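Asker: Pasted the sequence and its predicted model underneath.
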Amino acid sequence: METLLIYLVLGAAAGTIAGLFGVGGGLIIVPALVLVFTARGLAPEILTHMAVATSLATIVITSLSSIRAHHLKGAVDWSVFLAMTPGILLGSWLGGVTAHLLPGAWLQLLIGVFALVIAVKMWLDGLRRAQLPTDGSRLPGAVALSAGGGIIGWASAIFGIGGGSLTVPFLSHCRVQMQRAVATSAACGLPIAVAGAISFAVQGWGEGQLPAWSSGYIYWPAFLGIVLASTPFARLGANLAHRLSPQMLKNCFAGLLCVIGLRFIWLNAGLLFA
């Protein structure tokens, strides 16, 4: 019961932050689960993989309500989604395979670098003022979209995210309207999470150091607590966001990502000089 309470609190925090800053919860859930699993004394070799896998499993559930909301507003570009999905499914599966081959410390180091890159990108986006056309004029053909989806799915599965921080910039570069880019990105998060979570479950199956209530690298008590609490608290975060400056929120979240990224890099910096 005490352990489930920890994951409920984590889900509430991740949901609030996700709603407040308008981002997927994976960027918060993965680092938080790494801290919780470390405190519980789980094996360092597998705890980061468990954090990533469990994050992806939660995204399967949380993405459904997001997709429904965007679909009801007619904002999802389903033709782009269908073109990207084959690549996403393959890329996400391979992302799970890639992460399985990486030692836990290297995986943490990569997550730290990724968090810093996203933080810098958010700050740079806030400095840009130029408005580009949003007519979708740069959208490539189905093969190129699938290839782009493959790269996005591969990276997203490694980092345990729904891919919004990668898919939205990609579609914006293709001059898709921002609202449609965000909505389509939300839809793409579902195949990313499904294929990635299944891949991590398969790769970790039979791993001897896993705790009870695990399916491969997916840890179900954490999944349950996060899913139960994150959705209602995401609404709370979204309501709070309307009372605050969007740019201030973006800068605050970028600062939080910097702290997370620098901590992971600092803890595993010895790998770079080994």
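Answerer: Perfect, I can see it now.
Asker: use CA for all of it now, contacts and neighbours both
Answerer: Noted.
Asker: So what's the residue count around the closest residue to L5 other than its chain neighbours?
Answerer: Sequence neighbours aside, G225 is the residue nearest to L5 in space, at 7.2 Å (criterion: CA to CA, 6 or more residues apart in numbering). When neighbours are counted by other CA atoms under 10 Å, G225 registers 21.
Asker: which residues does G225 contact?
Answerer: Residues near G225 by CA atoms under 8 Å, 6 or more residues apart in numbering: 4-11.
Asker: now do 7 Å
Answerer: For G225, the contact set (CA atoms under 7 Å, 6 or more residues apart in numbering) comprises 4, 7-8, 11.
Asker: ok, and here's another one to check against it:
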Amino acid sequence: MTILDGVSLVPLVLTLLAAAAAAGFLAGLFGIGGGAIFVPVLYQTFETLGVSHAVSMHLAVGSSIAIIVPTSLRSLRSHLKRGAVDTTLLRQWLLAIPLGAVAGAFLASIASSEELRAIFAVLAFLFGAKMLAGRFEFRLGQDLPGRVGRSVAGFVIGLLSALMGIGGGVLNNTFMTLYGRPIHQAVATSAGVGALIAVPGLLAYVVGGWGEAELPAFSLGFVNLFALAVVAPASILAVPLGATLAHRLSRRQLELCFGSFLLIVAARFAWSLI
């Protein structure tokens, strides 16, 4: 990592702290890990600091996964206190989601920076469009599918989430509500999904990037400890506020804002590929 003077680092650190607070709030509110905010902010930060273009996106995704570990655990604890988490479903996903997360991290480690940005742009666009569209009355069933169907869904959620560096909240919320589960239960359960993705995903990104010659200082594989130290504390502190509001307020306006943000992020990464 290039060495910048303290004054130059101030706006970068302030940007990371603001993003961390917003992501922590969203983690509690939507049951997401905040990666949809972390990844673009970290990517831009690493690019500004002069990190090699070949690894900046990998570092952004891997560091995002690392930050999601404490955020998702704090969010899960907040939602468990309210008794809204589907603990049975989480127990059934103890193998499927981590396997998907490891597979996603492995694919990310062998992908190029351009490929990772393209994947993030496409999925961010789809998630953003879904957020703007709101909830659908369409249902795939009255309850979740059997164990095989749940396992396949869990693997796919873990795979796509690890590729993007997100906690899987948007994917799980969509899955559960399509099968008739209440949105508050889906949001609460998504906090547990984030933990199942982030812990094995973190280890996979460390191993996948180990020994990479172009990594900056303070990196363990594709996880940067500087970003982790700045972002994680602020995001953790903001989680309870989001979890509290999730059970009290309508989230439609925030869905619109978050959906718009995702579309802007998708456009930003798409533009970087031109």
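Answerer: Done, it's in. Bear in mind that the values here come from a model prediction, so they are computed numbers and not experimental data.
Asker: Map the residue nearest to L5 of the first structure onto the second structure.
Answerer: Under the alignment (TM-score structural alignment), G225 of the first structure maps onto V230 of the second structure.
Asker: And for L72 of the first structure?
Answerer: By TM-score structural alignment, L72 of the first structure lines up with K81.
Asker: how near is its match to P70 of the second structure?
Answerer: K81 of the second structure is 17 Å from P70 of the second structure, where distance means CA to CA, to the nearest Å.
Asker: Over to L241 of the second structure?
Answerer: 15 Å.
Asker: ditto for L196 of the second structure
Answerer: 12 Å.
Asker: and if you look at L90 of the second structure?
Answerer: The gap separating L90 of the second structure from P70 of the second structure is 18 Å, by CA to CA.
Asker: likewise R91 of the second structure?
Answerer: With CA to CA as the criterion, R91 of the second structure and P70 of the second structure are 20 Å apart.
Asker: Between these two, which is the more surrounded one?
Answerer: Neighbour count, other CA under 10 Å: between R91 of the second structure and P70, P70 has more, with 20 against 10.
Asker: And for that one, nearest residue in space, chain neighbours not counted?
Answerer: I236 (6.7 Å).
Asker: now swap in L76 of the second structure and tell me
Answerer: A191 (4.8 Å).
Asker: residue contacts, that neighbour?
Answerer: 31-32, 72, 75-76.
Asker: Kindly state which residue of the first structure is aligned to it.
Answerer: Using TM-score structural alignment, A191 of the second structure pairs with A186 in the first structure.
Asker: how many other residues sit next to the aligned partner of I166 of the second structure in the first structure?
Answerer: Aligning on TM-score structural alignment places I166 of the second structure opposite I161 in the first structure. Neighbour count of I161 of the first structure, defined by other CA under 10 Å: 30.
Asker: what's the distance between I161 of the first structure and N239 of the first structure?
Answerer: Applying CA to CA, the value for I161 of the first structure to N239 of the first structure is 23 Å.
Asker: now G22 of the first structure
Answerer: 11 Å.
Asker: Which residue of those two possesses the greater neighbour count?
Answerer: A direct count of neighbours by other CA under 10 Å for G22 of the first structure and N239 places G22 higher, at 17 against 14.
Asker: and the closest residue to the more buried one other than its chain neighbours, helix, strand or coil?
Answerer: Nearest residue to G22 of the first structure in three dimensions, chain neighbours excluded: A238, at 7.5 Å (CA to CA, 6+ apart). Three-state assignment for A238 of the first structure (DSSP: H, G, I helix; E, B strand; the rest coil): helix.
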